[in-house]
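> Sequence and predicted model, in that order:
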Amino acid sequence: MLFTHFAESFKRPTFWTYAGWLDIVTKYRRSRLGIVWLLVPPLIYIWGLGAYFSNMQNISVAEFAAHVGVGFLLFRVLMTSINDCSSVLSAQQAFILDGHTRLTDFVLLVIAKSLFYFVLALPILAVALWAAPEVHMRGIAMALVTMPVLLANALWMGVVFSLLGARFPDVQELMGSLFIFGFVLTPIIWHADAVPAGSLQSKLMGLNPLYHLIEMVRAPILGDQLSPVTFYYVAGLTLFGWSMAAVVYRRYARYVPLWL
C-alpha cells in the first residue's frame, strides 16, 4: 500500500511540488527581502559558527566552514523532513477529510520544501567548498548516489512521524526539543575524530543515525576517511526503516481521518 501510494504520488508531482514552493513563497511574501531571508541561516551557521568554532579548535576557517556547511545543510534537510512531517497531516486536515487519503502526497510536500531550502542555500555552500583547502570532485560525484539514499531515509522517517504526529499532537514539540540535542550530538560544529575512542560520547555518536547519514555524504566530498561501519549502518537503517514504514502505513493510515 505504501509503495503503491508513493508510485502514484510520483506520477502526479504537481500537487506536492507546487504546494511546497507556495508555502515558502507565502511565508516570506510580506517581508521586504522575501525568500532572500532563506540565505540568512546558512550564512550564520556556515560562516558565523564556522569561524567561531574553528578558532576554538585551531582549524582554519576555510577548512571548517566547508565541514559545517555540508553538515548543517544535510542536517536541516533531515530535521525539516522529520519535524514538519509530524504536523503535516493535521495541517492538511481539510484535504484529508475531503477525501484526499493518499498521505504520501503530504509527506512528499514536506520533503520538497526541505529540498527547496537546500537548493537555495547551495550558492553559499559552493563558496565554502571553493574556499576549502581540499575538496574532492570524486566525492561530489559520489554525492549523486549518497544524497538520494539520505532522502530515501528522510522519506520513511517522514511517513512514520507523520502518522505519529496525527495520533499524538505533542510529537512535534518533542521532536523540536530532541533536534536541539541532536544538533549538538552530531559532529557538525565539531569533528568526529575529536571524540576519544571508547568514550560515552563516541558510543552515542556511533548510534546516532543523523551522524551516519550526514557523514555518508560529507566525508567523500571533503576527502575524509569513511568508516565501513557507516555503509553497513545506513544499509541496515534503510532496509529496516522502509519495512517498518510499510507495516505502519498499512496498519494505521486508514485511521488518520478519525484521529484528525
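It's in.

> can we go C-alpha only for contacts and neighbour counts from here?
Fine.

> and stretch 43-51, which residues are buried?
In terms of neighbour count (16 or more other Cα atoms under 10 Å), stretch 43-51 has its buried residues at 43, 45, 46, 47, 49, 50, 51.

> The helix or strand encompassing residue 238 packs against which elements?
Assigned by DSSP states H and E, residue 238 falls within helix 228-252. Contacts defined by 3 or more Cα pairs under 8 Å, 6 or more residues apart in numbering; DSSP states H and E place helix 228-252 against helix 2-11, helix 137-167, helix 209-222.

> one more structure, for comparison:
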Amino acid sequence: MRSLLADLVGSLRNPEFWALSTWLDIVVRYRQSRLGVAWLLAPPAIYVWGLGAFFATMQGAQLNRFAAHVGLGYAMFRTINSVIVESTVAFAASSAFILDGHLRLTDFALRVVAKALFYFCMALPIIGIALAIFPDLHWDGMAMALLWFPVIVLNAMWIAVVFGMIGARFPDLSQFINNIFIFAFLFTPIIWYADSMPAGSLRGAVMRLNPLFHMVEVVRAPILGEMIEPFTYYYLIAMTVAGWAVAALLYRRYARFVPLWI
C-alpha cells in the first residue's frame, strides 16, 4: 500500500516534472496569442471592474470598497474552483504518464495546485489596483491573511488528491462539478456582502456550512478590516485535519487502482 505522505514528500523533493509541465501547459495554451499569458489578466479585470461595478450599483455600494471585496473574493474562489474542477480529470488526462509507472499520483495533484496558484498570482495586479483605491486598508490584516493562506494551500492539496481519485473512478464527476460551481459562485459572498445573511437566520446558517465561504473569508476579511467569526477558524482547522485524514486513507487504499480506472 502506498503512503500519501511518502509520495508527497518525494514529489516536493523532485519538482522537475510537475512544476515544469505546469508552466509548459500554460505557455502552450497561449503561445499563438499576441498577448500570451497576459490574457489571464482579463478574467479578474472583468469580474472586478465589470461585474463588481454592476453589482455595486445594484446594492448602492461604493465601488472603491466593493472592488476590493470582489477582487479578493474572486481570486480565492477561482483558486479553489480551479483545483476542484481540474483535479477531477487530472489523472485521466495524464493516463499515459501514470500507466508508464515512473511518476507518483501526487505529481499530478501538485500540477493542479501549482496551476491554480499561478492563476492566483496573475490576478494580483488587478487586485492590487482594487486595494490601492480601498480607503481603509489594514496592513496588519495583510499579515494575518498571509498566515492563513498556507492553510488554504494545504486544503487545496488534499482536495486535489481526493477529487482526483474520485474523478478517476467516476468520470461523470467532472460534469457534475462544472455545473454545481455555477451555483457555488452565487452562493458564496463574492458579489454580495456576507453580513446580509446574519448568523441567526436560516440563510446565514446555511451559508456558514459552505466551506468556500470560510476559505475566502479568512484571507479577505483581515485585509479589508472586517471581523472574522471564530467559527471560521474552527471550521478551517477541522476541515484541514479531517480532509488530510480522508485523503491519506483513500490514497493508501485506492491509489493502486487508479491505473485500472483510467
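Received the coordinates, thanks. Not measured: the values here are computed from a predicted model.

> that older thread, from the buried residues of stretch 43-51 of the first structure, which ones fall inside helices?
Mapping the buried residues of stretch 43-51 of the first structure onto helices (DSSP state H) picks out 43, 50, 51.

> dump the residue contacts of the residue mapped onto residue 154 of the second structure from the first structure.
When the first structure is aligned by TM-score structural alignment, residue 154 of the second structure is paired with residue 152. Counting by Cα atoms under 8 Å, 6 or more residues apart in numbering, residue 152 of the first structure touches residue 238.

> likewise residue 154 of the first structure?
The contact partners of residue 154 of the first structure, by Cα under 8 Å, 6+ apart, come to 78, 81, 82, 111.

> 7 Å instead, please
Neighbouring residues of residue 154 of the first structure by Cα atoms under 7 Å, 6 or more residues apart in numbering: 78, 81.

> Tell me how far it lies from residue 225 of the first structure.
24 Å (Cα to Cα, to the nearest Å).

> Equivalent analysis for residue 21 of the first structure, please.
To residue 225 of the first structure, residue 21 of the first structure is 37 Å away according to Cα to Cα.

> Counting neighbours, what do you get for residue 58 of the second structure?
A count of nearby residues for residue 58 of the second structure, using other Cα atoms under 10 Å, gives 9.

> which one in the first structure is aligned with it?
Residue mapping for residue 58 of the second structure onto the first structure gives residue 56, with TM-score structural alignment as the criterion.

> thinking again about what came up before, save the buried residues of stretch 43-51 of the first structure as a markdown table, and put in distance to residue 120 of the first structure too.
A markdown table is the format used below for the buried residues of stretch 43-51 of the first structure (distance: Cα to Cα, whole Å):
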| residue | distance to residue 120 of the first structure |
| --- | --- |
| 43 | 12 |
| 45 | 15 |
| 46 | 14 |
| 47 | 16 |
| 49 | 20 |
| 50 | 19 |
| 51 | 22 |
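
> So which of those residues is the closest to residue 168 of the first structure?
Set against residue 168 of the first structure, the nearest of these by Cα to Cα is residue 45 (32.0 Å).

> ok, back up a step: so which of the helices and strands packed on helix 228-252 of the first structure comes closest to residue 188 of the first structure?
Nearest of those (Cα to Cα): helix 209-222, 8.7 Å.

> Measure the mean distance from the helix holding residue 238 of the first structure to the second structure post-superposition.
Taken against the second structure, helix 228-252 of the first structure registers an average deviation of 0.5 Å after superposition, with mean Cα distance after the TM-score superposition for the first structure.
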